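Enquirer: Got a predicted structure here, sequence first:
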Amino acid sequence: MHGKIMVYMDSTGRGTVMDNAKIFFDFNGQSWHDKKSMPSVGMLVEFRADGKHITGIRPSKFQEFKEGDFITEQDFFRTAGDEELEDLQNSRRSAYITQLFRTIDFDTMDAIPLSLTIPQAIQKYFSGEILAVEALKVSVDNIKDVPCVLDYFIVKRFLIKAFDTLLFMDNSINQTQFASIRSIMMHLENSYNDMRDKQKLLNIVKIFNETFLSLQCHYQALAATIDQRKNRLASCKHQLKSTQMEHKLESSKPKPDAEKLQKKQERMDELLKEINYFEETLKKLEALRADFYKKNYALFENAFKLSREKLFHKIVTGLNMCATIMDRYIWNIALKSSGVKNSYFTRNNIENSFCVISFAELYLSRLDKSSLNPTDQKLLAYVQKITKEHRKKFLVVTTDLDLLTKIKIQVFTLNPYFIVKYAPKKVNYQSLMRDNNFDMVYLDEKNLWEKTADVILEGKNFDRQGKTKFKLL
């Protein structure tokens, strides 16, 4: 059946479809059968139902109805499925082509009108991928305050790790708030994989013929005219050959019939005239067809490659945005979660915020940097670039672990890539100040091993750049 999505909730994956009789049907995420796109309000769909519950649903091939499509939105709702609607469209197109074939004087035609523009044909071909991109209805404002946009394919495994760890540490978290962004990521990645896998198998000639040329009504009418005239030419040549043989036989008789010879000669002259007409007009029509094909194929090939490249880039950009937004969700929730606070931030050896880059750093810290595989080398370079551009270092000098956790959360709230180190004793303080350049050092005056002024002076002696600030707690 055909219908339109009237209600859809990203958080639950549930929605409602209305058919032509204004009957409503319910569906959920399990019944959605399209890997490259996700449901949205207003989307036209093809579905199967058991009673008022949808058992299978997917986006229709037909999402818009424009002049020249030969079908309307009413036809959409009156047909049982896309196959029936496509047959109706093809039938009406064929009838229109037949009408053009019968009524147009192609001998006077200098150019073939377009029934479908090249951008429309390309949009039709990439309809699934376009739906996947349009599903990401997130404005730039939603990520403008992040330090950087993440590379989805580099951080993907750590994004999954961060998400799973978050849920493990705090089972009270409502996972539905992640449902929409995770669904969008899944559909975008499916589109990405599909476009990537088809790259080596692309046959632009076939795509041009199927998505553009076959839908050009005037071109198809011209092709039919050429075929008809070729058949007529062949028939005329055959008739001429037969008439010539009959003329020759009649003239070879002892007493040839002059009247018959005259009629045969007139018929031969008539056939020669027709043959000359068909040969001359066929040259013109073939040239017209060839020119149309050559000109439009060149334009189509360039536009197709450019459109595909742009769409592929949009999908990659969309995946990067999704990774960044999901990482932002994880980071924000972790900062407010008591479960994460108790099991993550209170550990003395956890210096990083709860975010994707932190999990990537933890993974890299366990590896031998001199024998990394190409994937891990790329990851290391990527993490180093982000930390170099966005990291600031902070030091908390205290033995109060509650105070340490409080400062960590305050610092991590400013930026997920900031790092907070911890010095409970003088030896730790000296070692850290010697090996690092800190932007800020927090001093817990109640728990220092000597006078505050002496601790600050000692710290400044280690500060080679003279940029470290000290703040008393």
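Expert: Yes, it's here.
Enquirer: alpha carbons only for contacts and neighbour counts from here, please
Expert: OK.
Enquirer: neighbours around residue 451, how many?
Expert: As a burial measure, residue 451 scores 9 neighbours (other C-alpha atoms under 10 Å).
Enquirer: oh, I was asking about residue 97
Expert: Residue 97 has 20 neighbours, counted by other C-alpha under 10 Å.
Enquirer: ok, now residue 283?
Expert: Residues lying near residue 283 (other C-alpha under 10 Å) number 12.
Enquirer: Check residue 203 too.
Expert: 10.
Enquirer: Repeat that for the one 10 residues further on.
Expert: With neighbours defined by other C-alpha under 10 Å, the count for residue 213 comes to 22.
Enquirer: Could you tell me which residues make contact with it?
Expert: residue 219 (C-alpha atoms under 8 Å, 6 or more residues apart in numbering).
Enquirer: same check, this time on residue 256
Expert: If a contact means C-alpha under 8 Å, 6+ apart, then residue 256 has residue 250 as its contacts.
Enquirer: and here's the other structure:
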Amino acid sequence: MHGKIVQYSHTTGVGTIINASKKLFDFKIASWHDNTKIPEINLLVEFRLEDEKHNVIDIRSSKYQEFDSESIIKERDFWKTNTDEELEKLESNVFDDLIAETYKKTDYAKLTSIPISISINKFIQYHFENEIKIIKSAYKLPIDNYEKLDYRIVNRFIKRTLDSLICVDRRITKDTFSIYLQILGKLQYFITPFYIANQNAKKVYEEGFLSQQLYFNAANRKLINLKDDILKLKSREKSAKSEIHSLQLKLTSAGVKNEQILKERLATINAIHKECKEKTIILTKIKDRVEKLIEIFKESYKKDFINNFDKTKEQIFEHIKNALNITITSLDNKIWKLGMASDPVKNQFLKLQSNYSFCTLAFIQQYIKTLDSSKLNDNDRLLNIYINKYKERNCKRILIVSNRNEFEMKLKFDILTRYKDFIVTQTNKKVEYLIIIANQKFDFVVIDNDMKEDKPIDMIIQGKNTKLNKNTTFILINEE
């Protein structure tokens, strides 16, 4: 039956559907059988119950989600029907009635061209309506001036980062990220091979554009009827011709009876034969005219349609790629902010001694450390190149020098809480500091002014005298 999701939790995978009778039915994610969408509130669905029980055993999104003023069927029709199949049949019947009404009112003997009922641009806009809506939703997500992550490369690590956050801090659930997951799920469907295969311009033109043209379909219906009428006329003409031949034989035979009746019958059949022949000629001319108009219609719009469709499709795919990048970047920012504000994450973070904030970058870096650089596969090599270039463009490197561990860790955590793309290195010994500063370039070096035994000013001078850090900003800091 048809219904609408009125409640759903990504955390529990449990939701509630309401039907036309205002009855409520609970469902579980295990019963969701739709690869094109994920469950979300206000989604119109088609579902099936287990016998007479109220257990939902099959649920999927309906093909019908919105009904505007130009729709052939309305939302009330959705609630009156139980399945999309019924609704499709109703829609088809309504359209058939419009077609029949149109071809009956049209004089095809005088028709010079078939009008277009839906323009190319309008059809393409309708065709990509769902894609455009979800792209616009993605574009509204904030990325806070951070560089967009590349979905193709880092997608597998986003899920790992999110799952880790939810696992470490039980107070944070997937529902917190429902808007991101909904947008991501829809965008991911738009890059599946199944979806892409169905965006063939010629296929969409023939199966979509032409099938929705009212006057074109009315002309096709008229053509079918003309062919049927011509076949019937030819059949009658053939029968009449056969009877004429039979009557003529009887009239020429010796001792013919009822001659007058046979002559009258012959005259009648000759008139019928003549009428059928004349009508056949007239209808054949109209048939040829309609066939020509149909072919002209198909060919006249085909080239423009394919060009406009392919151009729009290319733009849509580019927007989808960009929307995916925006979505995972915004999602990563959300994970980072919640993660760095979480006490359980903070406690684990302090134990791991990570140089990165709690975000996808940290998990990618952690993964790369486990790899043998001499045996990278193509994907890992691409990942390594990407992340190195990303860090070059975006990451600021900070070195904290302090032998007060608690103060050092607090400062590091505060920096990573404020700046997602900062990489923080720590050292508490002057010897280590001198080695690090000579071999690594930093944007900032923060030195504890209360360093025991070592003189911070001397350390700054020594750092400034290195080749890599002569232009680095050095900062002396007090605990307060």
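Expert: Okay, I see it. Not measured: the values here are computed from a predicted model.
Enquirer: TM-score of the superposition?
Expert: After superposition, the two chains reach a TM-score (TM-score structural alignment, normalised by the length of the first structure) of 0.83; 467 aligned residues with a C-alpha RMSD of 3.8 Å.
Enquirer: secondary structure element for the alignment partner in the second structure of residue 293 of the first structure?
Expert: Mapped onto the second structure by TM-score structural alignment, residue 293 of the first structure lines up with residue 298. If you go by DSSP states H and E, residue 298 of the second structure is part of helix 259-340.
Enquirer: before we move on, back to that, what about the match of residue 293 of the first structure, how many residues close to it?
Expert: 15.
Enquirer: returning to that earlier point: quick check: the helix or strand immediately after the helix holding residue 298 of the second structure in the chain compared with the first structure, mean distance?
Expert: Tracing the chain past helix 259-340 of the second structure, the next element assigned as helix or strand by DSSP H and E is helix 343-352. Its matched residues in the first structure lie on average 3.4 Å from helix 343-352 of the second structure after superposition (mean C-alpha distance after the TM-score superposition for the first structure).
Enquirer: What is the neighbour count of the aligned partner of residue 413 of the second structure in the first structure?
Expert: Under the alignment (TM-score structural alignment), residue 413 of the second structure pairs with residue 409 in the first structure. Residue 409 of the first structure has 18 neighbouring residues, counting by other C-alpha under 10 Å.
Enquirer: quick one: the residue nearest to residue 409 of the first structure when sequence neighbours are not counted from residue 172 of the first structure, how far?
Expert: Leaving out its chain neighbours, the residue that sits closest to residue 409 of the first structure by C-alpha to C-alpha, 6 or more residues apart in numbering is residue 335, at 6.4 Å. As judged by C-alpha to C-alpha, to the nearest Å, residue 335 of the first structure and residue 172 of the first structure stand 14 Å apart.
Enquirer: Give me the more crowded residue out of those two.
Expert: residue 335 (20 against 10).
Enquirer: quick one, what contacts the residue mapped onto the more buried one from the second structure?
Expert: The pairwise alignment with the second structure assigns residue 335 of the first structure to residue 340, based on TM-score structural alignment. The contact partners of residue 340 of the second structure, by C-alpha under 8 Å, 6+ apart, come to 346, 357, 358, 416, 417.
Enquirer: and the gap between residue 340 of the second structure and residue 346 of the second structure?
Expert: 7 Å.
Enquirer: before we move on, what about residue 63 of the second structure?
Expert: The gap separating residue 63 of the second structure from residue 346 of the second structure is 45 Å, by C-alpha to C-alpha.
Enquirer: burial of residue 358 of the second structure, as a residue count?
Expert: Neighbour count for residue 358 of the second structure, taken as other C-alpha under 10 Å: 27.
Enquirer: any idea how far it is from residue 290 of the second structure?
Expert: On the measure of C-alpha to C-alpha, residue 358 of the second structure and residue 290 of the second structure end up 68 Å apart.
Enquirer: now swap in residue 369 of the second structure and tell me
Expert: To residue 290 of the second structure, residue 369 of the second structure is 71 Å away according to C-alpha to C-alpha.
Enquirer: And these two? Which one has more around it.
Expert: For residue 369 of the second structure and residue 290, the more surrounded residue by other C-alpha under 10 Å is residue 290, and the numbers stand at 23 against 10.
Enquirer: who's in contact with that one?
Expert: Contacts of residue 290 of the second structure (C-alpha under 8 Å, 6+ apart): 108, 219, 223.
Enquirer: one more time with 10 Å
Expert: Residues near residue 290 of the second structure by C-alpha atoms under 10 Å, 6 or more residues apart in numbering: 108-109, 111-114, 219-220, 222-223, 226, 284, 296.
Enquirer: so which helix or strand takes in the match of residue 413 of the second structure?
Expert: Following DSSP H and E, one finds residue 409 of the first structure within helix 401-414.
Enquirer: what's the helix or strand for the closest residue to residue 70 of the first structure other than its chain neighbours?
Expert: Nearest residue to residue 70 of the first structure, sequence neighbours excluded (C-alpha to C-alpha, 6+ apart): residue 89, at 5.6 Å. Element membership for residue 89 of the first structure, per DSSP H and E: helix 82-103.
Enquirer: Which residue range of the second structure does that helix align onto?
Expert: Matched against the second structure by TM-score structural alignment, helix 82-103 of the first structure falls on residues 84-105.
Enquirer: For the matching stretch, give me every contacting residue.
Expert: For stretch 84-105 of the second structure, the surrounding residues in contact (C-alpha under 10 Å, 6+ apart) are 1-2, 45-46, 61-64, 71-74, 77-81, 83, 212-223.
Enquirer: sorry, back to before: now the contacts of residue 340 of the second structure as a markdown table including distance to residue 424 of the second structure?
Expert: Formatted as a markdown table, these follow (distance: C-alpha to C-alpha, whole Å):
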| residue | distance to residue 424 of the second structure |
| --- | --- |
| 346 | 15 |
| 357 | 9 |
| 358 | 13 |
| 416 | 8 |
| 417 | 12 |
